[in-house]
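Q: Provide a 3D model corresponding to the input given below.
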Amino acid sequence: MNRTSARAAAVALCAGGALLLSSGTASAHVTAKVIGETATQGGYTKITFRVPNEDDANGTVKLEIKLPQDTPLVSLRTKPVPGWTAKVTKGPLDTPVTVHGNEIKEAVLSVTWTADSGVRIAPGEFGEFEVSGGPMPETEQLVIPAIQTYEGGKVVAWDAPPTDGAEPERPAPVVQLAAKDSEDGGHGHGSGGTDSAGGATNTANDSDGGHAEAAGTDTTARWLGGIGLAVGALGLGIGVGATLRARRLTKA
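A: Below you'll find the predicted structure:
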């Protein structure tokens, strides 16, 4: 019994360790995230670039992101990062594009963050760099290649475009962009107001229905929670019983 339990525990630990290692490897690259809001085509948003240090001995001292010219950003600002100097580079586009009916000949080409003397993203750490700008291009995703530079001159380019198959070894950061909202911007759905005749809309029934639905959902959640607790307690009791029986056998 004890040997069987020990083998089962060892298998579980190995499986968990393998899962952690595989997830760490998959996520250890420069990424672009929009946190706390939705990036929308035609809108302005904040993008956070998360930069993990993958070198065991050298720190990261520079990050450069390159903005696409076929889906350009006209305006971009950086958030200050203590110990780092940011530089936004604008320039003429190879081919002018039309954004919201306006011809754009110049846009943001790149942003570079350079560490001050004695500052770095050390091994085992990560840094975050934020930009805010727009308007976001009318495309489903914004691909933003990044170049990471380490102490000693090592350079890693995260510039592989996304694919439908397996993730490339060094994928470029990608921001997903939602389609434009409707004319009312998504406001007014499920809220009170006036109808087309000028009379007040009836929100009482909608309100009661919402409370009833919420109550039903809450009751279901409580039942499921109680079942989960019962199953957990049963499993705990079985485990304790098995341990006690094993101890008795050992003493015998």
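
Q: for the rest of this, base every contact and every neighbour count on C-alpha atoms.
A: Fine.

Q: tell me, which helix in this structure spans the most residues?
A: helix 204-251 (DSSP state H).

Q: can you name the element that comes right after the helix or strand in which residue 18 is found?
A: Assigned by DSSP states H and E, residue 18 falls within helix 2-27. Remark: after helix 2-27, the chain's next helix or strand is strand 31-33, criterion DSSP H and E.

Q: please name every helix or strand in contact with that following strand.
A: strand 45-52, strand 174-176 (3 or more Cα pairs under 8 Å, 6 or more residues apart in numbering; DSSP states H and E).

Q: show me what counts as buried in whatever helix or strand comes next after the longest one.
A: Translated: strand 45-52. Next in sequence after strand 45-52, counting helices and strands by DSSP H and E, comes strand 60-66. Neighbour-count burial for strand 60-66, counted by 16 or more other Cα atoms under 10 Å, picks out 60, 61, 62, 63, 64, 65, 66.

Q: can you give me the angle strand 60-66 makes with strand 45-52?
A: Here strand 60-66 runs at an angle of 140 degrees relative to strand 45-52 (axes from the mean of the first three to the mean of the last three Cα atoms, to 10 degrees).

Q: how about residues contacting strand 60-66?
A: Strand 60-66 is contacted from outside by 53, 109-115, 119-122, 144-151, using Cα atoms under 8 Å, 6 or more residues apart in numbering.

Q: following up with a second sequence; could you model it the same way so I can compare the two?
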Amino acid sequence: MEKNQVRSARRFAVVGAVAVSGVLLCAGPAAAHVSVDPEEAEQGGYAVVNFKVPNERDDASTEKLEVHLPTDHPLASAMPQPVPGWKVEVTKEKLDKPLESHGEKITEAVSKITWTGGEIKPGEFQQFPVSLGQLPEDTDELVFKALQTYDSDEVVRWIEEPEEGAEEPETPAPVLKLAADDAAEGGAGSPAKAGETEAASAESSADGGADTAARVLGVAGIVLGAAGVGFGVLAGRRGRVGQ
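A: Predicted structure coming up:
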């Protein structure tokens, strides 16, 4: 019986491993695209993001990356960090409407960043860090369209904008989600904060009620115990008197 159980366990382990491997193999290609890390930043703040570029080809190397910054929400500053082995070129364009940052008017903004001269070999990836700011407060996301060029002259255009509720497109553009400041949302007068306070108060009341009940039961137990002892003593005395 024990041998059969061991054999069954081994079979389940093998089947489980095969199933997990199949899931990973299926999920691998879908996740291998140009992306931005981290995926979320704070509205109105500054962030350092990494454009992560995997090589999806077995017979070619990536030799160029172009990242186009959003023109509908231009950024006052976009500074790439040097990447060993790669040359970087920053392209700026004049703005139709100047931006204000730290009391100064900005008439042009970075529209494109291009990295060349390096190599991402098959089975490898490279990260390209960029410092961004000041992030806009009037949108919940920034879309960065990217072009990945291989030394085989193939160009993959990561420019499709993902839509909420829809399946991920074949070549999605990197998207940076923007969230409101936690401190602003969690203020004393906010609904979230009020809800947390009410929950804490209810929990405190429940704990207090439970503690009071426990004390009452404890006192009652002591009283009953004492009464039992007293009854036992009296019974013993009456027994001796009866003898």
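
Q: let me see the TM-score of these two.
A: Overlay of the two chains. TM-score (TM-score structural alignment, normalised by the length of structure 2): 0.66; 182 aligned residues with a Cα RMSD of 2.9 Å.

Q: redo the helices and strands packed on strand 31-33 of structure 1 as TSV? Include mean neighbour count.
A: TSV is the format used below for these (neighbours: other Cα atoms under 10 Å):
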stretch	mean neighbour count
strand 45-52	20
strand 174-176	18
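
Q: adding distance to residue 35 of structure 1, write those out as CSV.
A: Shown next, in CSV, are these (distance: least, Cα to Cα, whole Å):
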stretch, distance to residue 35 of structure 1
strand 45-52, 7
strand 174-176, 11
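
Q: that older thread, so how do I select the buried members of the contacts of strand 60-66 of structure 1 in PyMOL?
A: Typed into PyMOL, the line below selects the buried ones among those, using 16+ other Cα under 10 Å:
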select buried, resi 53+109+110+111+112+113+114+115+120+121+122+144+145+146+147+148+149+150+151
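
Q: mind checking which of the contacts of strand 60-66 of structure 1 land in strands?
A: 109, 110, 111, 112, 113, 114, 115, 146, 147, 148, 149, 150 (DSSP state E).

Q: and which of those is nearest residue 212 of structure 1?
A: residue 146 (50.0 Å; Cα to Cα).

Q: residue 241 of structure 1 versus the closest one, what's the distance?
A: 56 Å (Cα to Cα, to the nearest Å).

Q: and the helices and strands packed on strand 31-33 of structure 1: which comes nearest residue 155 of structure 1?
A: That would be, of those and by Cα to Cα, strand 45-52, which comes in at 13.4 Å.

Q: give the other helices and strands that that closest one contacts.
A: Using 3+ Cα pairs under 8 Å, 6+ apart: strand 45-52 of structure 1 touches strand 31-33, strand 126-134.

Q: save the ones you listed as JSON lines, and put in mean neighbour count and distance to residue 7 of structure 1 too.
A: JSON lines is the format used below for those (neighbours: other Cα atoms under 10 Å; distance: least, Cα to Cα, whole Å):
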{"stretch": "strand 31-33", "mean neighbour count": "21", "distance to residue 7 of structure 1": "39"}
{"stretch": "strand 126-134", "mean neighbour count": "16", "distance to residue 7 of structure 1": "37"}
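
Q: dump those to JSON lines, plus distance to residue 237 of structure 1.
A: Listed next are these as JSON lines, based on distance: least, Cα to Cα, whole Å:
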{"stretch": "strand 31-33", "distance to residue 237 of structure 1": "44"}
{"stretch": "strand 126-134", "distance to residue 237 of structure 1": "43"}
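
Q: indicate which one of the ones you listed is closest to residue 43 of structure 1.
A: So among those, strand 126-134 is nearest, using Cα to Cα, at 6.2 Å.
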